[in-house]
Structures are given as structure tokens and as C-alpha cells.
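Novice: pasting the sequence and the predicted coordinates here, then a few questions.
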Amino acid sequence: MDRLTATLAVLDYAAVAVFGATGALAAARRKHDIVTFGFFAAITGVGGGTLRDLLIGAPVFWVGKPGYVIVCLGAAAAVWIVGPRRFRGHTLTWLDAIGMAAYAVVGALKATSLGVPPFSAVVMGVLTATFGGVIRDVLAHEPSVLLQRELYVTPALVGAATFVILGLVGTPTTPAGIAGFVAALSLRSGAILWKWSLPGFGGPVDPENDGS
């Protein structure tokens, strides 16, 4: 296993585990049973990567490697055992931020490793990072992360673009991946803590009519 493959595997499993935990936490908020915990964790953990692989014509990553789904189920079991009361405040939000930042890099990394052009690789990073969270919110009947005023897609875009651009100028995969992860997580953290957002069309949004 070369360094690129090893890096991709580690980041992939880590991102799947974190996103799987966010899916289980969403199920916990609705007081679902253990089977639904596992379903939410799996669909959230592998949803973005599945879309990426289908679009770039690659074998869907978890079909031949069921360990990814097992990791999701393990994350669901951990949330079930520990109990949602142990997860205080904005745990779901922060876990989602970490998973988003990791998946932005993972998606772009896999796309570039398969010869996808740089611009398309950035798009794949964004889709990988955001689609699982969208599915989770729809299934849990939660407000979609895409409808919130806080920056969400933009951090994924910045993280994926940072990784791809650094790769184009010859930066090794690991430092480029770390830089992309830090860029995405930093921007998303600022959005969570200080409500950073891009200007909306037509001026400020009336909070009473804001869909978020």
C-alpha cells in the first residue's frame, strides 16, 4: 500500500466514523430505536462518498469493503451506549464540521487519484462533504444544513480547493490534505461561533422569515 492509498484509507474511515456518529445523534434526537440508529449512521456516513463514486464512474467504495458500513454501525452503537445526554450543546454541529472538513479532502483526493480534472475534483470534494449531511437532515426532519445562513458549502469548497491547488503546485499529499482540512474546519468554526455568512440576494434576510 503506497502512501497515497494509506492516507486516503485513514481519512476515509475517520470521516465515515464521524459522519456516522452525527447520523446516530440525529436519530437520538428523535428517540428512534437501535436499528434506525444504524440506518441513519450508515446513510450519513457513506452517502456523500456513494454519490461521488457514482458520478466519477468508480466502484462504490463501501460495496467491496463492508468495513465502512461496519464503522458506521460501530459509531451508532457507541452513541446508543454512551447516551445522547453525554453529548452536550452543539456536539452534532461540531462533529458534522469535522466530518465535513475531512470529507472535503477525501472526496477531492479520491477524484484526483483517479485522474479527474482539478475543477471537477473540487466539486467532488464538496459533494462528498455535504451530501451525507443533507440526507441525514431530510430523514430526521431537521432543517437542512444547506438552508442555514451560516457558511457550510463554502468551507467545503475552500478545503477541497486548497487541497487540489496545493497538489497542483507540487505539495505532497499529506501536507496538502492537512492544509485543506484545517482551512475547511477553520472557516466552518468561524461560521458556528460567530455566525459568518455570505451576503444574501437582495440584502439582509428578515430573521422571522429565514428558513434556517
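Specialist: Nice, I can see it. Residues are numbered from 1 along each chain as shown.

Novice: contacts, neighbours, all on C-alpha from now
Specialist: Fine.

Novice: report the buried residues of whichever helix or strand residue 156 is part of.
Specialist: According to DSSP states H and E, residue 156 maps onto helix 153-168. Neighbour counts over helix 153-168 (16 or more other CA atoms under 10 Å) mark 153-167 as buried.

Novice: other SSEs contacting that helix?
Specialist: Applying 3 or more CA pairs under 8 Å, 6 or more residues apart in numbering; DSSP states H and E, one finds that helix 153-168 makes contact with helix 91-113, helix 118-139, helix 173-194.

Novice: got the ones you listed as a markdown table, with mean neighbour count and distance to residue 4 columns?
Specialist: Formatted as a markdown table, these follow (neighbours: other CA atoms under 10 Å; distance: least, CA to CA, whole Å):
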| stretch | mean neighbour count | distance to residue 4 |
| --- | --- | --- |
| helix 91-113 | 26 | 8 |
| helix 118-139 | 24 | 16 |
| helix 173-194 | 20 | 7 |
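
Novice: chain neighbours aside, what residue packs nearest to the residue sitting nearest the centre point of the chain?
Specialist: Nearest to the mean C-alpha position of the chain, counting by CA atoms, centre = their mean, stands residue 100 at 2.9 Å. Distances taken as CA to CA, 6 or more residues apart in numbering place residue 129 nearest to residue 100, at 4.7 Å, with adjacent residues excluded.

Novice: distance of that neighbour relative to residue 135?
Specialist: 12 Å (CA to CA, to the nearest Å).

Novice: again with residue 34
Specialist: From residue 34 to residue 135 the distance is 19 Å (CA to CA).

Novice: what residues does the closest residue to residue 22 other than its chain neighbours make contact with?
Specialist: Nearest residue to residue 22, sequence neighbours excluded (CA to CA, 6+ apart): residue 92, at 5.5 Å. Contact analysis of residue 92 by CA atoms under 8 Å, 6 or more residues apart in numbering lists 22, 25, 26.

Novice: then this one, side by side with the first:
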Amino acid sequence: MTILALLDYASVLVFALTGALVASRAQLDVVGFAFVACLTAVGGGTVRDLLLNRDMVFWVADPTHIIIAVLAAVAVFFTAHRVESRMRWLVWLDSFALSIAAAAGSGVALALDQPSIIVVLMGMTTGCMGGLMRDVVCNDVPLVLKQGELYVSCAMVGAITAVAAIQFGLPVQPALLTCAASCWVLRAGSIAFGWHIPVYKSRPPRQ
């Protein structure tokens, strides 16, 4: 199994868990759990593959991804009530999913010999779109848009790190692991220590 396949499977699993946790907060039925989990798990990768015009969207080529997402949803449906703080679990699991998916998206673009800017954009798209779809469908404020949150910027930095590492001669696999690590460190810092980026604040016009 290739590193890209492993990253796709891992991101699908962890994003599916976050989608199911959001479904539990919305008190959906088991079908709702499965729908939100699948949407979250494959949303970013689907947008990536369509933009890159791949021969076949990854989960259509290998439906195992959908099976993994549904199984994760069912598992959370029967166990979510045991979790003391579902929001805390959601935020931390999402940070791992973001990091893995950013690396997966960057890796797919690299494998297709895309230019550096497209590699970065695909890393950001794969990392962020699934969670954005999840939150919009479940009527939550998207994590991606919360004021000052390091989120999209984490995926961007991770993807840039991968591109830079390859430019300096690092093989693709370690470069993608570096992408995931740098993305997660920034996101974890935002969650644990309140790291944030400046937020626009309106001011009265000068007289």
C-alpha cells in the first residue's frame, strides 16, 4: 500500500469520526450519522479530485473508503453517549484529520506533477472542505471560519512545508509526514494555547 493510500484511508477514518460526533450533537438518527460521516470523510478529497480532473474520484475507485466512514459512524452512534465532552473530542480529532488530509491532498497533487501553488491549494482544499461541509450541513459555525482560529492557515503552512522540503531534496514520503506534523503543531497550538491570527476590526472613518 502506498503512502498516499494510507493517508487517504486515515483521513477518511478520522474525518468520519468527527462527522459522526457532530451528528451526535445534532441528535440525528443512524442514517444521519452515516450521511454526515461520509460527507465529512470524502468531501475534501472529492473536491480535490474533481479540480485535478483525476480519472476517477478516489472513493469511487475504491469504495472501501465509504465502508470505513459508515462503520465509524455506526461505532460513534452506539458509543458517543459515553464521551464526557464530545466537543473537545471533536476539536482534537478534527486537528488530526486536517493534518492528515492536508498531507494527502498535497501528495496527490505532487504525484500528478502539479506546480507548487496547486500542491498548496490542493492540500488546503483536501484538509478543509470536508469539515466545512460537515459544519454547514449540521448548522454549526464552521471551524474554518471561527474568528482568529488557525485552521486554513495550518493546512497552508503544512503544504508549503512539503513543497519546500522536496525543493531541498527530501523524498516525498518524509516531506508529506513533515507536512502533517507542521500542520498539526500549529492547529494544536491554536487549540491548547490560543494561538491565533489577527482579526479585522472596523474603525470609525477619520474626519
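Specialist: Everything's here; your move. Every value quoted in this text rests on a predicted model; they were computed, and no experiment measured them.

Novice: superposing both, give me the TM-score.
Specialist: After superposition, the two chains reach a TM-score of 0.92 (TM-score structural alignment, normalised by the length of the second structure), with 200 aligned residues with a CA RMSD of 1.5 Å.

Novice: just to revisit the earlier point, which position in the second structure pairs with the residue nearest to the centre of the first structure?
Specialist: Alignment note (TM-score structural alignment): residue 100 of the first structure maps to residue 98 of the second structure.

Novice: tell me who's in contact with its match.
Specialist: Applying CA under 8 Å, 6+ apart, the residues contacting residue 98 of the second structure are 11, 127, 128, 155, 183, 184.

Novice: adding distance to residue 116 of the second structure, write those residues out as TSV.
Specialist: Formatted as TSV, the contacts of residue 98 of the second structure follow (distance: CA to CA, whole Å):
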residue	distance to residue 116 of the second structure
11	22
127	17
128	18
155	14
183	17
184	21
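
Novice: near residue 200 of the second structure, how many other residues are there?
Specialist: For residue 200 of the second structure, the number of neighbouring residues by other CA atoms under 10 Å comes to 8.

Novice: that one and residue 148 of the second structure, how far apart?
Specialist: From residue 200 of the second structure to residue 148 of the second structure the distance is 9 Å (CA to CA).

Novice: now the longest helix that the first structure contains: how far from the chain's centre is it?
Specialist: Looking across the first structure with DSSP state H, the single longest helix is helix 3-29. Using CA atoms, centre = their mean, to the nearest Å, the distance from the centre of helix 3-29 of the first structure to the centre of the chain it belongs to is 8 Å.

Novice: stretch 143-150 of the first structure now?
Specialist: Centroid separation for stretch 143-150 of the first structure versus its chain: 14 Å, with CA atoms, centre = their mean.

Novice: name the surrounding residues that touch that stretch.
Specialist: Stretch 143-150 of the first structure is contacted from outside by 133-134, 137-138, 152-153, 191-192, 195-198, 211-212, using CA under 8 Å, 6+ apart.

Novice: now swap in stretch 173-181 of the second structure and tell me
Specialist: So stretch 173-181 of the second structure is contacted by 3, 99-100, 102-104, 106-107, 157-163, 165-166 (CA under 8 Å, 6+ apart).

Novice: mean deviation, that stretch versus the first structure?
Specialist: In the superposition with the first structure, the aligned residues lie an average of 1.3 Å away from stretch 173-181 of the second structure, counting by mean CA distance after the TM-score superposition for the first structure.

Novice: so how far is that stretch from its chain's centroid?
Specialist: When distances are taken as CA atoms, centre = their mean, stretch 173-181 of the second structure is centred 15 Å away from the chain's centroid.

Novice: pretty sure residue 80 of the first structure is touching residue 36, no?
Specialist: No. With contact defined as CA atoms under 8 Å, residue 80 of the first structure does not count as touching residue 36 (10.9 Å).

Novice: between the two, which one's more packed in?
Specialist: The neighbour count for residue 80 of the first structure versus residue 36, taken as other CA under 10 Å, is higher for residue 80 (19 against 16).

Novice: aligned to that one, what sits in the second structure?
Specialist: Checking TM-score structural alignment: residue 80 of the first structure goes with residue 77.

Novice: list the contacts for its match?
Specialist: 20, 24, 30, 33.

Novice: among the residues you listed, which one sits closest to residue 86 of the second structure?
Specialist: residue 24 (8.5 Å; CA to CA).

Novice: quick one, what contacts that closest one?
Specialist: So residue 24 of the second structure contacts 33, 77, 80 (CA under 8 Å, 6+ apart).

Novice: what about 7 Å?
Specialist: Residues in contact with residue 24 of the second structure (CA atoms under 7 Å, 6 or more residues apart in numbering) are residue 80.

Novice: repeat that for residue 109 of the second structure.
Specialist: Contacts for residue 109 of the second structure (CA under 7 Å, 6+ apart) come out as 119, 122.

Novice: looking at the first structure, name the residue matched to it.
Specialist: Looks like residue 109 of the second structure aligns to residue 111 there (TM-score structural alignment).

Novice: residue 107 of the second structure versus residue 199 of the second structure, what's the distance?
Specialist: 31 Å.

Novice: what do you get for residue 143 of the second structure?
Specialist: From residue 143 of the second structure across to residue 107 of the second structure, the span is 24 Å (CA to CA).
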